[in-house]
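Undergrad: With the sequence up front, the predicted model follows.
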Amino acid sequence: MTQQPESTTITSTSAPHEETGAQAATSSAAGPLPPLAEPRPPAERRVWPRTFHDRLTAPLPGLKAFARFAREGAVRPGPEGLADIPRLPFEPGPLPRVDARTVAVTWAGHASWVVRIGGLTVLTDPVWSRRILGTPARVTPVGVAWEALPHIDAVVISHNHYDHLDAPTLRRLPRDTPVFVPAGLGRWFHRRRFTRVTELDWWEAAELHGVRFDFVPAHHWSKRTLVDTCRTLWGGWVLTAPAGQRVYFAGDTGYGHWFSRIGDRYPGIDLALLPIGAYDPRWWLRDVHCDPEEAVRAAQDVGARRMAPMHWGTFVLSAEPVLEPLTRVRAAWERAGLPREDLWDLPVGGSRVLE
């Protein structure tokens, strides 16, 4: 595939074939979606709206919510909730051998996966740092040593929060690594001299060596500084191999109508990588983080054959006990009557191969 020249500039405020803005954020029954978009040219320069506030599916917390949180909110578990840190599952192993028709995933921790698909090695939201801004150090080590990684063919980023967009980790990559990012986030990478950055709006796609990268909506938000709230978009990624296998990486998201829309648009998802942690207190985090039961519902909504939980057991970001997400997701999966072998509840460092 020929790389688009860096000087190419395309003005884009939305995907022209799809519902956008406030309609996109609130319409859960807008009828059938149009056909999948044609892949966009890689690394094209685009102009985006100044803000993506109209994509929010719930208002951001206001002064009353912050006041309530100051009175009664908890940002960390108590001593009993932290006591299980030594029991958090950590079983690093060698990456599985794969070929171009094999799909394999390895959980490095939090939302960082090594996805082998269509002959490519793709990193999702890579965070190999021990500590991220404003958060205690990770409670489990990274599951895959950086030196053990094969050549990285691409990186996908879900949004710009520090636990998903980690500058020290990204500095380890060659600057010509293809990076797929949400609308508006390309500038951050260009300032760091990355040369193959593809920005996409919801429902847009790009291709790399036959693997299709579709950017899909999420119930979340973005912010990295005091002045950039919702200036860049947020979402998940559907990766489709030439042989047809599909992996859905949800990024960071609350539960809502987008899951069924994604399932309608991308039938036959083989594996959904879904967040199950950072959900307590519920009144504070419900709109932007799934709890374990909602994650199982989300897997069913997207029609995924298998689910692999993530976004737990790595950083202590909220008040639930550290092992609770795992016990609750296992119980929810069993209550839903789903085959136990289709819940890929991997330890940090664990791998599975999609046969």
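TA: Sure thing, it's come through.

Undergrad: going forward, measure contacts between C-alpha atoms and count neighbours the same way
TA: Noted.

Undergrad: how near is Pro182 to Gly134?
TA: Counting by C-alpha to C-alpha, to the nearest Å, the gap from Pro182 to Gly134 is 23 Å.

Undergrad: who's more crowded, these two?
TA: Comparing Pro182 with Gly134 by other C-alpha atoms under 10 Å, the one with more neighbours is Pro182, at 24 against 9.

Undergrad: can I assume Phe180 is in contact with Glu199?
TA: Yes - under the criterion of C-alpha atoms under 8 Å, Phe180 makes contact with Glu199 at 6.1 Å.

Undergrad: Against that first model, consider the following:
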Amino acid sequence: MARAWAVAASAARRYPRHLAHSVAHSIQQGLRGAVGSHPIGVATGPRPACERLAATWLGHAAVLLNLDGLTVLTDPVFSERIGLKLGPWTLGLRRREPLPVHEMPPIDLILISHSHFDHLDRPTLRRLVDRQTRVITAANTKRLIPTGFGEVIELPWDRATNINGLRVAAMKPKHWGARTAWDRHRGYNSYVVEGPRAQVLFAGDTAYTDAFKGVRSELAIFGIGAYDPWIANHANPEQVWDMFRQMPGEFLLPIHHSTFELSDEPAHEPMSRLIRAAGDDAARIVGSSLASQWRM
């Protein structure tokens, strides 16, 4: 009961303010004739160089991966504001910092962990539509994906598929998948992506769980924010480090922090707590600087 009151109090403090900001911002955009999403396109030039494994954090849960020359993009959210669309208005949260990129390389695969607005952003996906791009998403979320992609695959828990030589397996994290109050049937996934020379875990959103114990990975991508007061659905940094140690993982890329004001903890608290939790192993934390590429 105490936890439920804390969650309700957190929402009451923040959401009316965000709603007011959303309306004011949408009116300003309408007066200027501006669009609601960040301008971003897909490059038509040469593909990126072939890497064993490279990763670039693009804010929140979006990570651009290069596995042996194949590009994988996780939970892309490039809009300036996320939330419910009402005509030209978007009622929701605004990015704390501008998107650090304006053009993406050709994308082979997009992974969508679940349908929450901060992970499945339809305006962003519409800008990334390409017949050469495939999308893997959670159960009962396919209809939310814009049309025009080469293929959209709903991948249930404990199932796997192969995309251009990559094996992608879906796992069950500790979270939930509803986009609204009326669609709690929607799924929510973590993914293990296995390339020829490296394996990556993209945990998506999860509370503390032993689901990842024994999952080998060269790179583990975990969310470290939105735990105060949402600890029942989002692990805190110390819990993330414990899950990472149990895998075992070689390197940890932290996401889901300092991009949107989803919870009550200060923007930079998750990273500082994670570094303290890692102690002498903090060098295994990689890719935490926005738009900086890490290579294995």
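TA: Alright, I've got the coordinates. All values derive from a computational prediction rather than experimental measurement.

Undergrad: what TM-score do we get after superposing?
TA: Between these two chains, after superposing, the TM-score reads 0.80 (TM-score structural alignment, normalised by the length of the second structure); 257 aligned residues with a C-alpha RMSD of 2.3 Å.

Undergrad: All the strands of the stretch 1-150 of the first structure, residue numbers only.
TA: 9-11, 45-47, 103-109, 112-117, 120-124 (DSSP state E, counting those that start in this stretch).

Undergrad: Quickly list what's touching both of Phe180 and Glu199 of the first structure.
TA: Overlap of the contact sets of Phe180 of the first structure and Glu199 (by C-alpha atoms under 8 Å, 6 or more residues apart in numbering) is empty.

Undergrad: give me every residue that touches the residue positioned nearest the centre of the second structure.
TA: Among the residues of the second structure, the one closest to the centroid is Ala61, at 2.3 Å (C-alpha atoms, centre = their mean). Taking C-alpha under 8 Å, 6+ apart as the criterion, Ala61 of the second structure is in contact with Thr74, Asp75, Pro76, Val77, His119, Gly204, Gly223, Ile255, His256.

Undergrad: Would you mind finding the match for it in the first structure?
TA: Under the alignment (TM-score structural alignment), Ala61 of the second structure pairs with Ala111 of the first structure.

Undergrad: okay, now the closest residue to its match other than its chain neighbours: neighbour count?
TA: Closest residue to Ala111 of the first structure apart from its sequence neighbours, by C-alpha to C-alpha, 6 or more residues apart in numbering: His311 at 5.3 Å. Using other C-alpha under 10 Å, His311 of the first structure has 24 neighbouring residues.

Undergrad: ok, now how distant is the match of Ala61 of the second structure from Thr253 of the first structure?
TA: Distance, Ala111 of the first structure to Thr253 of the first structure, using C-alpha to C-alpha: 12 Å.

Undergrad: Residues that sit against both of these two, list them.
TA: Common contacts of Ala111 of the first structure and Thr253 (C-alpha under 8 Å, 6+ apart): Pro275.

Undergrad: Count the residues that sit near the aligned partner of Pro126 of the first structure in the second structure.
TA: Correspondence of Pro126 of the first structure to the second structure, assessed by TM-score structural alignment: Pro76. Pro76 of the second structure has 24 neighbours, counted by other C-alpha under 10 Å.

Undergrad: Equivalent analysis for Pro100 of the second structure, please.
TA: When neighbours are counted by other C-alpha under 10 Å, Pro100 of the second structure comes out with 13.

Undergrad: What is the burial count for Asp158 of the second structure?
TA: Counted with other C-alpha under 10 Å, residues neighbouring Asp158 of the second structure total 11.

Undergrad: Which position in the first structure pairs with it?
TA: Using TM-score structural alignment, the partner of Asp158 of the second structure in the first structure is Trp203.

Undergrad: Next: Thr124 of the second structure.
TA: Using TM-score structural alignment, Thr124 of the second structure lines up with Thr169 in the first structure.

Undergrad: Kindly report the same for Asp205 of the second structure.
TA: Under the alignment (TM-score structural alignment), Asp205 of the second structure pairs with Asp252 of the first structure.

Undergrad: Who are the contact partners of its match?
TA: Taking C-alpha under 8 Å, 6+ apart, we find Asp252 of the first structure in contact with Ser158, His159, Ala218, His219, His220, Gly235, Gly236, Pro275, Val288, His289, His311.

Undergrad: ok, so of those residues, who is nearest Leu343 of the first structure?
TA: Nearest to Leu343 of the first structure out of these is Pro275 (C-alpha to C-alpha; 13.2 Å).

Undergrad: From what I see, that closest one and Trp312 are in contact.
TA: Yes - Pro275 of the first structure is within contact range of Trp312, at 7.3 Å (criterion: C-alpha under 8 Å).

Undergrad: Which one's more surrounded, the two?
TA: The neighbour comparison of Pro275 of the first structure against Trp312 (other C-alpha under 10 Å) goes to Pro275, with 29 against 23.

Undergrad: now the aligned residue in the second structure for the more buried one: how far from Arg197 of the second structure?
TA: By TM-score structural alignment, Pro275 of the first structure lines up with Gly223 in the second structure. Remark: distance between Gly223 of the second structure and Arg197 of the second structure (C-alpha to C-alpha) = 24 Å.
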